[in-house]
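Trainee: what shape does this take:
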Amino acid sequence: MKNCIFTFVALLVFGITNAQDTKIGNDNGQTDQGKWLIEVNTGFGTPAGSNTGFDYSSTDGDSVYNIGAEAGYFVIDDLALKVGLGYGGINSDLYDTHIFSYKIGAKYYIASMIPVQVDYSGATIKDVDADPSYLGIQAGYAIFLGSNVSIEPGIRYNLSLNDNYTEKDTFQLNVGFALHF
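Mentor: So this is what the prediction gives:
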């Protein structure tokens, strides 16, 4: 599986270095150099220990919640450097804790409409000895709704960088909502 991830990263780097200068689907310049990106994601299958999106679930009186967002700056056309923060917790009869999550990475829009992201994410969990960290790879499709808003459904794979953390590699589905300005 790790060979597959390294092959994907190599293809991503190749695609970025050989991308065409022409813009196909983005005439408004939402991903042009100097623009900003504010993004909020919903994640299905998000690791509980590393979440910079919105999430809430409750089962039999136990609840897991998170609130977060990501921001990016386009350093060149179609390539944004991003950071993200999240805060959440787990509340149950046996367990009550708070989680602070963080993310740093790069997001590239192939042909200005196919976002591909590579990032490092992690968390600090109150009263837990081993904090999780992940290498994340995701891809999707940007649906631009005018000049300032996009919806970005996609898929993501989180490769666990901790051998001693209970939640290992995870696969998830995302729906991202982004503001471009």
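
Trainee: from now on I want contacts and neighbour counts done on CA atoms only, so please keep to that.
Mentor: OK.

Trainee: so what's Tyr141 up against?
Mentor: Residues in contact with Tyr141 (C-alpha atoms under 8 Å, 6 or more residues apart in numbering) are Met113, Ile114, Pro115, Glu152, Pro153, Gly154.

Trainee: so what's the second one closest to, chain neighbours aside?
Mentor: Going back to what we said before, that points to Ile114. Tyr141 (4.6 Å; C-alpha to C-alpha, 6 or more residues apart in numbering).

Trainee: could you do the third one as well?
Mentor: With sequence-adjacent residues excluded and distances taken as C-alpha to C-alpha, 6+ apart, Pro115 is closest to Tyr109, at 4.2 Å.

Trainee: now the other sequence, so there's something to compare against:
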Amino acid sequence: MKKILLGATLFAVFSFTSNAQTEKGGWLIGASTNLSFTSTSFDGSDDSVNEFDVTLSAGSFIADNLVIGLNMNYNSVSDSFDKQTTSLVGPFFRYYAEGTFFLGASYLLGTTKLGSGGTDFTFNGNYLGLEAGYPIWVAENIAIEPSLNYAIGGGDFDGSSAIGINIGFGLYFQ
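Mentor: Predicted coordinates for the structure are as follows:
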């Protein structure tokens, strides 16, 4: 019986602490990434592919558990032959279910520049993104935010889509 009461008390305290950070009037500043590095060998020669991806976010809680803000994303992929960079910016919203699990959406506009064999190409387009994640509160206003993400492209990015797992870091201010 004592274990049940202790568990219920800890759950209630955790839920209150988490929810307190997602109240109306608060702010969210965050960053997320899906850093990756791949090294591949072709016929005995080594070639490496490097990818760097970061998204910076800032938003305001316009209602309890609902934040609206701006995302900025930068992605770079390069190997020994090509380099591709993508810069995107646009609005996002995120809804927190009782300050714990979150669902979100974003709309990003931007440009991809591809350098291949001395020739540069530029593509303009947009992405509609969806996310679902869980803030792991490591301090009263700091969370690690793993999320599952899906994006579908439009404009010059039409026909492209991506699914992935990101790791984010969020600072919550009241």
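
Trainee: picking that back up, for the contacts of Tyr141 of structure 1, which one is nearest Ala69 of structure 1?
Mentor: Looking at the contacts of Tyr141 of structure 1 and their distance to Ala69 of structure 1, the nearest is Glu152, at 14.2 Å (C-alpha to C-alpha).

Trainee: so which strand or helix has the aligned partner of that closest one in structure 2?
Mentor: Glu152 of structure 1 maps onto Glu145 of structure 2 when the alignment is built from TM-score structural alignment. Secondary structure here is read from DSSP states H and E; on that basis Glu145 of structure 2 sits in strand 142-155.

Trainee: check Asp119 of structure 1 too.
Mentor: Using DSSP H and E, Asp119 of structure 1 sits in strand 114-125.

Trainee: once aligned to structure 2, how far is that strand on average?
Mentor: Strand 114-125 of structure 1, aligned to structure 2 and superposed, deviates on average by 1.4 Å (mean C-alpha distance after the TM-score superposition for structure 1).

Trainee: what's that strand packed up against?
Mentor: Applying 3 or more C-alpha pairs under 8 Å, 6 or more residues apart in numbering; DSSP states H and E, one finds that strand 114-125 of structure 1 makes contact with strand 96-110, strand 133-140.

Trainee: format the ones you listed as TSV; extra columns: mean neighbour count and distance to Lys35 of structure 1.
Mentor: Conversion of these to TSV gives the following (neighbours: other C-alpha atoms under 10 Å; distance: least, C-alpha to C-alpha, whole Å):
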stretch	mean neighbour count	distance to Lys35 of structure 1
strand 96-110	20	13
strand 133-140	21	20
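
Trainee: for Ile125 of structure 1, which of these is the nearest?
Mentor: Going by C-alpha to C-alpha, the one of those nearest Ile125 of structure 1 is strand 96-110, 4.6 Å.

Trainee: quick one, the closest one and strand 133-140 angle?
Mentor: Orientation of strand 96-110 of structure 1 against strand 133-140 (axes from the mean of the first three to the mean of the last three C-alpha atoms, to 10 degrees) gives an angle of 40 degrees.

Trainee: tell me the angle strand 96-110 of structure 1 makes with strand 114-125.
Mentor: 160 degrees.

Trainee: could you identify the helix or strand that succeeds the longest strand seen in structure 2?
Mentor: Taking DSSP state E as the criterion, structure 2 has its longest strand at strand 45-63. Moving toward the C-terminus from strand 45-63 of structure 2, the first helix or strand encountered (DSSP H and E) is strand 66-78.

Trainee: that following strand vs structure 1, average offset?
Mentor: Taken over the aligned residues, the distance from strand 66-78 of structure 2 to structure 1 averages 2.1 Å (mean C-alpha distance after the TM-score superposition for structure 1).

Trainee: for that strand, which outside residues touch it?
Mentor: Under the contact criterion C-alpha under 8 Å, 6+ apart, strand 66-78 of structure 2 has outside partners 22, 24, 27-28, 49-62, 83-96, 106, 108.

Trainee: ok, stretch 87-105 of structure 2 next?
Mentor: Where contact means C-alpha under 8 Å, 6+ apart, the residues beyond stretch 87-105 of structure 2 that reach it are 15, 18-22, 65-75, 106-112, 126, 128-135.

Trainee: out of those, which are buried?
Mentor: Judged by neighbour count, with 16 or more other C-alpha atoms under 10 Å as the criterion, the buried members of the contacts of stretch 87-105 of structure 2 are 18-22, 65-75, 106-112, 126, 128-135.

Trainee: which position in structure 2 pairs with Phe171 of structure 1?
Mentor: In structure 2, Phe171 of structure 1 lines up with Ile163, judged by TM-score structural alignment.

Trainee: quick check, that match in a helix?
Mentor: No. When classified by DSSP: H, G, I helix; E, B strand; the rest coil, Ile163 of structure 2 is found to be strand rather than part of a helix.

Trainee: so what's it closest to, chain neighbours aside?
Mentor: With C-alpha to C-alpha, 6+ apart as the criterion, Ile163 of structure 2 has its nearest non-adjacent residue at 4.4 Å, and that residue is Tyr150.
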